[in-house]
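Undergrad: Give me coordinates for this.
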Amino acid sequence: MAEVNTNNDQYNADELEAPEWLNADFIRKVLSQYENEPKLKVLDVKNSPATKKADHYASVMFRTSVDYHTEKGQFFKSLIVKAMPEQEGHKKDMLSESHIFETEIGMYAKVLPEFEKILQQAGDHTKLNANCIYYSLEPRKVLIFEDLLPLGYNLIRNRNATHEEVSCVYAKLATWHAASLKLQNEQPEFLKEFKYGLFEMPNFKNDPFVTTGMAAFLKLLDEKPEFANYRPFFEKMKNNYIQHLEAIMTEYRTNRHPDGYYVLSHGDFHLGNMMYKYNKETGAVDDCMLVDFQICNLSPITIDLIYSLYTLMGPEDRLYNWDKLYEFYFKSLLANLKKIGYKGTYPTLDGFWKQIYRHKYFDFQLVTTFLPLAWAVRTKGFGVIDLIEKEDVRHKTYRIDGYLNDLKVLLPRYEKLGYFDDLQ
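TA: Alright, predicted model coming up:
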């Protein structure tokens, strides 16, 4: 058995011990195939948790450090091994019947290479993802990537993303979305298999994590006189807002609008799924990289943006710069479409904002359910597993000062934008 880092406090319990199959023989087979070196010999393997508790949920991940020898010499690689959870519990129950590994494998094997081909033909050598060196569905679901950490990329922890960091990742998202629009226009069948978003995950819409947020939010409104004027609006939508949300998330597949804009969404566009590289001299952002493509699916162009408002932006941008960042993304999208020779009908800014408005129920779900949890993770006073699995723990997050301060700006904004008009 390979060594495992066992600093229990920082890591998920199911990542403290690597599975038996993640051993030197398995890694030898992976590397010898990837490098086309049949005589490759593994000299040493060390496994440790790849991420900390707040970084992810929908898999188990290990950092595998490998010393090995080929006919060309002795080498070292740091790998990220991502696998389906094997321990019994909520995580395995939610994910075991899902398509998340099939989706991510399809992204690495088929879609991302095609996106980069489109960009390179236009003279754009943007790198969209880490190199994937191995994937399998049988006998187990596994992906192995080149570790971005030794290449200078890091996650943002213990602070908010800066305006520059959000802008960087929005520019990359616009590049991604533009390539997907071109593919849909020229090869309409190419992306059709990417149809498994959040609401296609087994039991997602019935999970207490999803369904109990509105009741907790209404209880908060009862306790806070300054929010009392908004309670009737949320009371009106409490019984059907999840149905509205499902309609938005599955719109491309179930009720496509002729004036809608649809792209291959990342689907989980939050701060923990971004890695950044900085200029060593100036500290400026040199590059950013998206990771975790497990729920990429064809959906409205708004999905990644609205989601990121609550899970990527810090309070300053969320409250005061959000519209400028949205428009920065949109201008970047148009510039990328022009650069890569998109021949379809171009989105308009007016149409873009109308779609943002039409999908306001996504905002309502995020502000009542996800935003308090995002604040809880930020405070480091809550465990991610407890937040997802324990209702009493989630209820405590609605009293966090940062969340309450957000509501003082967000609720009046919704009213000013007309989000409470014509509620169903």
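Undergrad: From now on I want contacts and neighbour counts done on CA atoms only, so please keep to that.
TA: Fine.
Undergrad: Can you tell me the closest non-neighbouring residue to residue 277?
TA: Closest residue to residue 277 apart from its sequence neighbours, by Cα to Cα, 6 or more residues apart in numbering: residue 153 at 4.5 Å.
Undergrad: From what I see, that neighbour and residue 279 are in contact.
TA: No. With contacts counted by Cα atoms under 8 Å, residue 153 stays clear of residue 279, the gap being 10.9 Å.
Undergrad: neighbours around residue 3, how many?
TA: With neighbours defined by other Cα atoms under 10 Å, the count for residue 3 comes to 14.
Undergrad: residues touching it, list them.
TA: Residues in contact with residue 3, defined by Cα atoms under 8 Å, 6 or more residues apart in numbering, are 45, 46, 47, 48.
Undergrad: Likewise for residue 388?
TA: Applying Cα under 8 Å, 6+ apart, the residues contacting residue 388 are 209, 394.
Undergrad: Tally up the residues packed near the residue nearest to residue 277, please.
TA: 18.
Undergrad: residues contacting it?
TA: By Cα under 8 Å, 6+ apart, the contact list for residue 153 reads 275, 276, 277, 278, 288, 289.
Undergrad: hmm, which two among those residues are most spread apart?
TA: Of all pairs drawn from those, the greatest distance, 11.9 Å, lies between 278 and 289 (Cα to Cα).
Undergrad: which of those two has more neighbours?
TA: The neighbour comparison of residue 278 against residue 289 (other Cα under 10 Å) goes to residue 289, with 22 against 15.
Undergrad: all strands for the stretch 251-400 of the chain, in order.
TA: Here the stretch 251-400 of the chain has its strands, by DSSP state E, counting those that start in this stretch, at 262-265, 274-278, 285-290, 297-300.
Undergrad: Just the buried residues of stretch 70-87, please?
TA: For stretch 70-87, burial by neighbour count (16 or more other Cα atoms under 10 Å) applies to 78, 79, 80, 81, 82, 83, 84, 85.
Undergrad: these two touch, right, the fifth one and residue 146?
TA: No. Applying Cα under 8 Å, one finds residue 82 not in contact with residue 146, separated by 11.4 Å.
Undergrad: and residue 194, what does it touch?
TA: Counted by Cα under 8 Å, 6+ apart, residue 194 has contacts 103, 264, 296, 297, 298.
Undergrad: and the gap between the last one and residue 306?
TA: What that stands for is residue 298. 16 Å (Cα to Cα, to the nearest Å).
Undergrad: So those two - more neighbours on which side?
TA: residue 298 (27 against 20).
Undergrad: structure for this one too, so we can compare:
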Amino acid sequence: MAFNKDEMHAPCWLNEGFFEKVLKQSENDAALTVAACKIIPGTRPGDHFASIIFRANVTYKSRGKASEVSLVIKTIPEDDGLKRDLLKDGVIFETETIMYTTVVPEMHRLFRSVGDDTELGPRLLYSSKEPKLVMVFEDLAKRNYGMKNSQLDLHEAKIAYTKLARWHAASLHLADTIPIITKLDKGIGSITNEEFDKMWDNNIGLLAKVCREWPGYEHYGDRVDNLRKGISQKTKDIYKFSESTLYNVLNHGDFHYKNMMYKTVEGKTQDILLLDYQLSIWGSPAIDIIYSLYNMCSTETRDNHRDELIKFYYDEFVASLNKFGYLGKIPPLINLHVEILKNGHLETFLASTFLPFMMVTFEEMMGDQLNQNPDEGIELFDVSDPEKMMEMMLAGFRRPIYVDAMKKYLPVFLHKGLLDL
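TA: Reported below is the predicted structural model:
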């Protein structure tokens, strides 16, 4: 089984004393004692990026009774690298803490006030900035939620868009009374640094390279190469608040299928819960819609049901606003489509950088680049290694599933002007 290299060894401070502090708070029992804890890697390679995740099984005694609990711990890596550089100032942890402690609980209260039992995600049990940035959550696996290895079909996408529409509607309704909602501004476009800009630039270069390998598509190579001059800045501008935006909502900001957990009954997805609120940002709803179309939906879902899903999302958004008793002017569907078109360069950026990462598993991309540990039979991948990341991305760009998709999308981008800057 493959794991991220930086999650193979938990930091020394994740010990019985730490979990005793966590459980004393979450269980409201100052006399609680922890007997033992076992820590393992929390996710597979590719399931997340901007953090490290561990799962802990903790045995403890509270109010005279012995108990056991499974916890999920999110923190920052100890070693230097891309992830540590991205996380070291704590900004995105601050956003996620605000989301879990203030915004999402208010959304849940709003839902319950109108008889809606929608649940958005896991409970945050503990968070701290000192001495380390750390968050501890309930383990959704204990409630029979699991991860998926592939992007979503139409049925699953509708469940996810139902959650997103209610999230967006709640944020619009609560924006005046919970002003912090409109202050969240640290999305993907604003937190990336020079190393990330270089990685995106290199990825676009890889796409240009492989375009020249496809008969009949060679002429797209130069057009894609030219995107390197300004597509990153175009993307950053999309994530900035603008007075020209027709309407704003609180975007999840990282709405892809690996940031979700799925409850499956007899082989069919029944519910989806959302993870990772660290990039939530106030801005155009086009941010989440475009991002999810490429990073959440399968090729078949995206290509054959795009407008159907946008209308499905919009109808749920309007229904939720009406249920909440929203007194403002409800934006028409055409405004959403205008926002999606205005921000269309985000489609070009995502298709050129994120999409192969979402369409192909890490194991398929990496092949023999995974480092086998002969003693434990464990495969390791270091996501902080830029060289390996680039090798992996080139393999992804050459996978038939991605090649077939881009042969359809590049002419569409060309005809919409999305290959021009």
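Undergrad: still on that earlier bit, among the buried residues of stretch 70-87 of the first structure, which pair sits farthest apart?
TA: Spanning the widest gap among the buried residues of stretch 70-87 of the first structure are 78 and 85, at 21.4 Å by Cα to Cα.
Undergrad: The spatially most central residue of the second structure: what's it in contact with?
TA: Geometric centre of the second structure, nearest residue: residue 254, 3.4 Å, by Cα atoms, centre = their mean. Counting by Cα under 8 Å, 6+ apart, residue 254 of the second structure makes contact with 276, 277, 279, 280, 288, 291.
Undergrad: What residue in the first structure is paired with the third one?
TA: In other words, residue 279 of the second structure. Under the alignment by TM-score structural alignment, residue 279 of the second structure pairs with residue 295 in the first structure.
Undergrad: Over to the fifth one?
TA: Under the alignment (TM-score structural alignment), residue 288 of the second structure maps onto residue 304 of the first structure.
Undergrad: Now do the lengthiest helix in the first structure: which elements does it pack against?
TA: Identified as the longest helix of the first structure according to DSSP state H is helix 163-186. In terms of contacts (3 or more Cα pairs under 8 Å, 6 or more residues apart in numbering; DSSP states H and E), helix 163-186 of the first structure is packed against helix 112-121, strand 262-265, strand 285-290, helix 322-339.
Undergrad: Surely residue 161 of the first structure and residue 311 touch.
TA: No. Checked against Cα under 8 Å, the pair residue 161 of the first structure and residue 311 is beyond contact range at 10.3 Å.
Undergrad: Compare the two and say which is more crowded by neighbours.
TA: Comparing residue 161 of the first structure with residue 311 by other Cα under 10 Å, the one with more neighbours is residue 311, at 21 against 18.
Undergrad: excluding its backbone neighbours, what's nearest that one?
TA: Nearest non-adjacent residue to residue 311 of the first structure (Cα to Cα, 6+ apart): residue 270, at 4.9 Å.
Undergrad: which residue in the second structure lines up with the one you found?
TA: Using TM-score structural alignment, residue 270 of the first structure pairs with residue 256 in the second structure.
Undergrad: how much space between that match and residue 100 of the second structure?
TA: Residue 256 of the second structure sits 19 Å away from residue 100 of the second structure, going by Cα to Cα.
Undergrad: again, but for residue 43 of the second structure
TA: In terms of Cα to Cα, residue 43 of the second structure sits 21 Å off from residue 100 of the second structure.
Undergrad: Quick one: closest of the helices and strands packed on helix 163-186 of the first structure to residue 219 of the first structure.
TA: Here helix 322-339 is closest among these (Cα to Cα), at 27.7 Å.
Undergrad: List the superposition-based mean deviation of that closest one with respect to the second structure.
TA: After superposition onto the second structure, helix 322-339 of the first structure lies on average 1.3 Å away from the residues it aligns with, using mean Cα distance after the TM-score superposition for the first structure.
Undergrad: what helices or strands is that helix leaning on?
TA: Counting contacts by 3+ Cα pairs under 8 Å, 6+ apart, helix 322-339 of the first structure packs against helix 163-186.
Undergrad: And the helix it packs on, what's buried?
TA: 165-184.
Undergrad: Please apply the same query to stretch 285-303 of the first structure.
TA: Buried residues in stretch 285-303 of the first structure (16+ other Cα under 10 Å): 287-303.
Undergrad: so how far is stretch 303-310 of the first structure off the chain centroid?
TA: Centroid displacement of stretch 303-310 of the first structure relative to its chain, using Cα atoms, centre = their mean, to the nearest Å, is 10 Å.
Undergrad: and it, how far from the second structure on average?
TA: For stretch 303-310 of the first structure, the mean deviation from the second structure after alignment is 1.3 Å (mean Cα distance after the TM-score superposition for the first structure).
Undergrad: what do you get for stretch 166-175 of the first structure?
TA: With mean Cα distance after the TM-score superposition for the first structure, stretch 166-175 of the first structure departs from the second structure by a mean of 0.7 Å once superposed.
Undergrad: Would you check the span in the second structure matched by that stretch?
TA: Counting by TM-score structural alignment, stretch 166-175 of the first structure corresponds to 157-166 in the second structure.
Undergrad: which residues touch the matching stretch?
TA: 118, 120, 252, 271-272, 296-297, 309, 312-314, 316-317, 320.
Undergrad: Then stretch 287-306 of the second structure?
TA: Contact with stretch 287-306 of the second structure is made by 150-154, 157, 238-239, 251-257, 310, 340, 343, 346-347, 350-351, 354-355, 358-359, 405, as judged by Cα under 8 Å, 6+ apart.
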